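>>> Just a sequence and a predicted model for now, questions to come.
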Amino acid sequence: MFHREGYKIIAITLILCIGLSIAIDQLIINTIARAILFAGVVILLILILQFFRNPKRKFINSSSQVLSPVDGKVVVIEEVFEKEYFKDKRLQVSVFMSPLNVHVTRYPVGGKVTYSKYHPGKYLVAWHPKSSEENERTTVVVKSESFGEVLHRQIAGALARRIVNYAVKDQEVDQASDSGFIKFGSRVDIFLPIGTKIDVQLNQVVKGGITVIAST
């Protein structure tokens, strides 16, 4: 199963791979060179298909839990000053995604969207300290029953060149439903109220819509 954001790219890649295969078959005589080039075409197609995969998962929603918005690895757990929306101190949990991870972004909590904004910006590597403030990014805030307002921020990385954000202000959203998609590697930051019980550790591998990030 593939995510809708990948349909166009998958179709273009498939046409390109077919074209390259025909060209290789017609123009390359050397057997070893042909094999290497054919293998390269297959690998390209597999990488694109894997990147846009959207595996079926059984989500167990709970208003008393904050779920990971994406697949990846926890790289930050710290108290920070959130400048854009809250303008006060929050607990930040950041999940880094490699190009091999599923890149669907899911709502960590359910509730009402109170803020949704896109920011154009740079393409610093996703783990750069200033990427959260200077890279292309989207900021979404959802007001939940148990945690109040929870902010999650999609951040483009050095390879990511497009962030897709589905959140619309004032709409009601379900926990673990699609919030957006980030193409080709990046990270997502989650900002929680000070004192929230964090249930993950640094370098822990997490799954979007499955792993519990925090709980009451």
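Yep, that arrived.

>>> make it CA atoms for all contacts and neighbour counts henceforth
Fine.

>>> neighbours of the nearest residue to residue 55 once chain neighbours are set aside, just the number please.
Nearest in space to residue 55, with sequence neighbours left out and distances taken as Cα to Cα, 6 or more residues apart in numbering, is residue 1 at 6.0 Å. Neighbourhood size, residue 1 [other Cα atoms under 10 Å]: 10.

>>> what about residue 14, which SS state?
Under the three-state scheme (DSSP: H, G, I helix; E, B strand; the rest coil), residue 14 adopts helix.

>>> how far away is it from residue 37?
Residue 14 is 15 Å from residue 37, where distance means Cα to Cα, to the nearest Å.

>>> cool, and residue 178?
As for residue 178, its distance to residue 37 is 37 Å (criterion: Cα to Cα).

>>> now swap in residue 1 and tell me
Plainly put, residue 1 is 27 Å away from residue 37 if you go by Cα to Cα.

>>> repeat for residue 133
Distance of residue 133 to residue 37, given as Cα to Cα: 41 Å.

>>> For residue 165, give me its contacts.
The neighbours of residue 165, taking Cα atoms under 8 Å, 6 or more residues apart in numbering as the test, are 138, 179, 180, 181.

>>> Surely the second one is within a helix?
No: under three-state DSSP, residue 179 sits outside any helix and is assigned strand.

>>> Presented hereafter is structure B, for comparison with structure A:
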Amino acid sequence: MTIHKEGRSLLFWMLIILAALNYGLYYYLPSQEVLLNVVLLASVVFYLIVLQFFRNPFVPIKNEEGIVYAPADGKVVVIEEVVEDEYFKASKKQVSIFMSPINVHVNRSPIAGIVKFFKYHPGKYLVAWHPKSSTENERTTMVIQGKNGTELLVRQIAGALARRIKWYVDAGSPLQQCGEFGFIKFGSRVDVFLPLDSEILVDIDQKTKGGRTAIAKLKD
């Protein structure tokens, strides 16, 4: 378990600010023991909450052709057939995973392959489970072409709290299965669009672990 690079600078400056705040209170209000203890406890709890948000557990790279792994920690909130009209313009099976602020927010590639298409969309910050969040929120669209030619679309969607989507790929980038490709700060969602003949291996409300939970099996 390590701290993700997206949080290191924030955590450093937060530690400095909280330490300075508590030092200042102890210096100027030495007699206010109850207040000092409350502020210190609140500072420690707040820092630990932010610290756990940026945790980055070790996830081994896999090479299981035909298996699609969850791109994120969270809960399955959507399993349905939809028309994906940005890239495929055809019917696909959609699996959506909602990440709460307490989940690990590292995003991992569900399969190995090459990024065939990538696009960033600025947008709104509706709650991540809102029906229009997938078309109106800040988001990215990434299409991965697997070794057998199968294409999957993965969409990062910012939520009401998450206002910074990070990605580390572009069109043409190679991806390892379960390798990191991005990060979303605070509550958010990741959608995966699969071929219609894919076998879905998860259920609604099931908890997932990014790079560890198999969510679908592709047809040979």
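Noted; the coordinates are in hand. Values in this document were obtained by computation on a predicted structure and should not be read as measured data.

>>> What does the TM-score come to for these two?
Here the superposed chains carry a TM-score of 0.96, computed using TM-score structural alignment, normalised by the length of structure 1; 216 aligned residues with a Cα RMSD of 1.2 Å.

>>> on that earlier part again, can you tell me which of the contacts of residue 165 of structure 1 carry over to structure 2?
Shared with structure 2 under both residues aligned by TM-score structural alignment, their matches' Cα atoms under 8 Å, the contacts from the contacts of residue 165 of structure 1 are 179, 180, 181.

>>> burial count for the last one?
Burial measure for residue 181 of structure 1: 23 neighbouring residues, criterion other Cα under 10 Å.

>>> pretty sure it is touching residue 105, no?
Yes: look at residue 181 of structure 1 against residue 105 with Cα atoms under 8 Å: they come within range, at 5.3 Å.

>>> Please, where are all the helices along structure 2?
Listed in chain order, the helices of structure 2 (DSSP state H) span 5-28, 33-53, 133-136.

>>> dump the residue contacts of the residue nearest the centre of structure 2.
Compute the mean C-alpha point of structure 2, and by Cα atoms, centre = their mean the closest residue is residue 105, 3.9 Å away. The neighbourhood of residue 105 of structure 2, defined by Cα under 8 Å, 6+ apart, consists of 53, 54, 72, 73, 99, 183, 184, 185, 186.

>>> contacting residues for the fifth one?
The reference is to residue 99 of structure 2. 72, 73, 74, 75, 105, 186, 187, 188, 189.

>>> Please report how far the spatially most distant residue from the centre of structure 1 lies from residue 21 of structure 1.
Centroid-distance maximum for structure 1: residue 29 at 42.8 Å, with Cα atoms, centre = their mean. Separation of residue 29 of structure 1 from residue 21 of structure 1 (Cα to Cα) stands at 13 Å.

>>> Around residue 66 of structure 1, count how many other residues there are.
That count, for residue 66 of structure 1 with other Cα under 10 Å as the rule, works out to 30.

>>> Just tell me what it corresponds to in structure 2.
Alignment note (TM-score structural alignment): residue 66 of structure 1 maps to residue 68 of structure 2.

>>> residues touching its match, list them.
110, 111, 214, 215, 216, 217, 218.

>>> how about a cut-off of 10 Å?
109-112, 152, 177-178, 192, 194, 198-201, 211-218 (Cα atoms under 10 Å, 6 or more residues apart in numbering).

>>> go on, residue 119 of structure 2?
Counting by Cα under 10 Å, 6+ apart, residue 119 of structure 2 has contacts 139, 140, 141, 142, 143, 155, 170, 171.
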